[in-house]
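In: would you be able to build a 3D model of this:
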Amino acid sequence: MRAIRGLVFDKDGTLFDFRATWSVWTRRLLLELTAGEEARAAGIGRAIGYDLATGDFAPDSYVIAHTPSEIADAMMPHLPGTDRAALVARMSSLATETDLVAATDLPPLFATLKGAGLSIGLATNDFVVPARAHLEQAGVTRYFDFVSGFDSGYGAKPEPGPLLAFAASAGLDPAEVAMVGDSVHDLVAGRAAGMQTVGVLTGIAGPDELAPHADVVLPHIGHLPDWVARAGAAAAAG
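Out: Purely as a prediction, here's the structure:
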């Protein structure tokens, strides 16, 4: 194991608790699209893996790891006459308005990670504009050296393109970078990029699902400073 010199994070389910943040967004979107018709909204919810009654997501929900365009494509058969471009644009604007629930106290965590000399990036399958807005709302924009959305031109996870773009921008060997995420998509992308992989349990996936793709599974990203220090000590000893 190489010493960690860079961390690239997923956003939803990693920086922010997935259920607490995105259940509200999904419910609001579905009810808006159906003018408040709950039965119809529930049907569209099932198509994207969301239970309107409970507010929970199926493990394979489109909302968890897919791009907004892919979520829109899954909904379009249930929305006759809807303009796809307008739908995707509304999804983006609604995401920007979403109230965020942080997975842990983010500003001191990122101050610690940055103070340890780490390069820090974000690679999300969300749009880049709401991604930047969410970092700003959380008060951590200044700690990020790189921010990529699915629309940034590097591709989308589980492809490794956004992660390799971060490593290149930071001048790092991918083996010196850890990908931190809450979904299999994130960890598969990390492995494909040649990075170390850290799973966190603030998304929908459980430890048994993440463990086969992760070097370590942590309860949340607040445990990263200790793990990075241990990885550095192990690399020095090896």
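In: okay, CA-based contacts and neighbour counts for the rest of this
Out: Noted.
In: residues contacting residue 20?
Out: Residues touching residue 20, when contacts are defined by Cα atoms under 8 Å, 6 or more residues apart in numbering, comprise 100-101.
In: just how off-centre is stretch 22-40 within its chain?
Out: In this view, stretch 22-40 has its centroid 22 Å away from the chain centroid, taken as Cα atoms, centre = their mean, to the nearest Å.
In: now swap in stretch 222-233 and tell me
Out: Relative to the centre of its chain, stretch 222-233 is centred 21 Å away, using Cα atoms, centre = their mean.
In: please apply the same query to stretch 108-121.
Out: Put simply, stretch 108-121 sits 18 Å off its chain's centre (Cα atoms, centre = their mean).
In: over to stretch 209-221?
Out: Mean-position distance between stretch 209-221 and its chain equals 14 Å (Cα atoms, centre = their mean).
In: what's the answer for stretch 169-188, then?
Out: For stretch 169-188, the distance from its own C-alpha centre to the chain's C-alpha centre is 12 Å (Cα atoms, centre = their mean).
In: give me the buried positions along that stretch.
Out: The neighbour-count criterion (16 or more other Cα atoms under 10 Å) identifies 170, 172, 174-188 as the buried residues of stretch 169-188.
In: with stretch 187-203 instead?
Out: When burial is assessed from 16+ other Cα under 10 Å, stretch 187-203 yields the following buried residues: 187-191, 193-203.
In: what's the neighbour count on residue 32?
Out: As a burial measure, the neighbour count of residue 32 was computed by other Cα atoms under 10 Å and equals 12.
In: next, the second sequence, to be compared with the first:
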Amino acid sequence: RSFRTSEDHLIPGVKRVLEKIYLQKVPIAVNTNCIAPISQVREELDEFGIGEYVSVIATGYEAKDELANGHHFSKKTIIKKAIAKLKIPAKDCVVVGDYFNDIKAGKALGTKTIAVLTGLTGRDYAKKLRPNAIIDSLAHLFDVIEIKE
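Out: Just a heads-up that it's a prediction; the model follows:
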């Protein structure tokens, strides 16, 4: 999708989780398949009151050259761009996603992965993807990760 809709909303618990990660000085990247300029996504994050927590944004807009060459861009491309912007080795990153492409891409890039069951990916399918962890909601993130200083 390339535009914002009135249906856009924060998933419950997101702000609290992002704030906790931010306060521990862990950089946060947001990535989206949305074909929108980073400035537009940043504006949306600010409107939701979470922009200050996000260090890096990567969007489908940055991978649109793949579309021009007749290829469908991949989530892997977008996440790879986010990791490069973070300047952190992929092995030290955690991809948290609620869609199967998030988990597949994170695994392919060598990150740790956490499947969140708030999207279209059900538990049975998530298990088949073999993420490092599966959680029912983002509110349970700190049940499966520990941030080391």
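In: out of the buried residues of stretch 187-203 of structure 1, who's nearest residue 57 of structure 1?
Out: The nearest member of the buried residues of stretch 187-203 of structure 1 to residue 57 of structure 1, counting by Cα to Cα, is residue 203 at 10.0 Å.
In: that closest one should be in a strand, yeah?
Out: No: with DSSP: H, G, I helix; E, B strand; the rest coil as the criterion, residue 203 of structure 1 is assigned coil and is not in a strand.
In: re the thing from before, out of the buried residues of stretch 187-203 of structure 1, flag the one nearest to residue 95 of structure 1.
Out: Comparing these against residue 95 of structure 1 with Cα to Cα picks out residue 203 as the nearest, at 17.1 Å.
In: and that closest one, what pairs with it in structure 2?
Out: Using TM-score structural alignment as the criterion, residue 203 of structure 1 maps onto residue 119 of structure 2.
In: re the thing from before, just the ones of the buried residues of stretch 169-188 of structure 1 in helices?
Out: Per DSSP state H, helices hold the following members of the buried residues of stretch 169-188 of structure 1: 170, 184-188.
In: of the residues you listed, which pair is most distant in space?
Out: Set against one another by Cα to Cα, those have their most distant pair in 170 and 184, with a gap of 24.5 Å.
In: please, where are all the helices along structure 1?
Out: Going by DSSP H, structure 1 shows helices at 18-33, 38-47, 62-65, 68-75, 84-97, 106-115, 128-138, 161-170, 184-192, 207-210, 224-237.
In: mind putting the ones you listed into CSV with distance to residue 145 of structure 1?
Out: Converted to CSV, these look like this (distance: least, Cα to Cα, whole Å):
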stretch, distance to residue 145 of structure 1
helix 18-33, 24
helix 38-47, 36
helix 62-65, 23
helix 68-75, 24
helix 84-97, 21
helix 106-115, 10
helix 128-138, 12
helix 161-170, 8
helix 184-192, 18
helix 207-210, 27
helix 224-237, 18
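In: for these, which one sits closest to residue 8 of structure 1?
Out: helix 161-170 (7.0 Å).
In: which part of structure 2 matches the closest one?
Out: So in structure 2, the equivalent range for helix 161-170 of structure 1 is 77-86, judged by TM-score structural alignment.
In: distance from the matching stretch to structure 1 after superposition?
Out: Stretch 77-86 of structure 2 differs from its equivalent in structure 1 by a mean of 1.9 Å after superposition (mean Cα distance after the TM-score superposition for structure 1).
In: so who does the match of residue 203 of structure 1 touch?
Out: Counting by Cα under 8 Å, 6+ apart, the residues that residue 119 of structure 2 touches are 98-99.
In: out of the buried residues of stretch 187-203 of structure 1, flag the one nearest to residue 218 of structure 1.
Out: Using Cα to Cα, the shortest approach to residue 218 of structure 1 within the buried residues of stretch 187-203 of structure 1 belongs to residue 200, at 4.9 Å.
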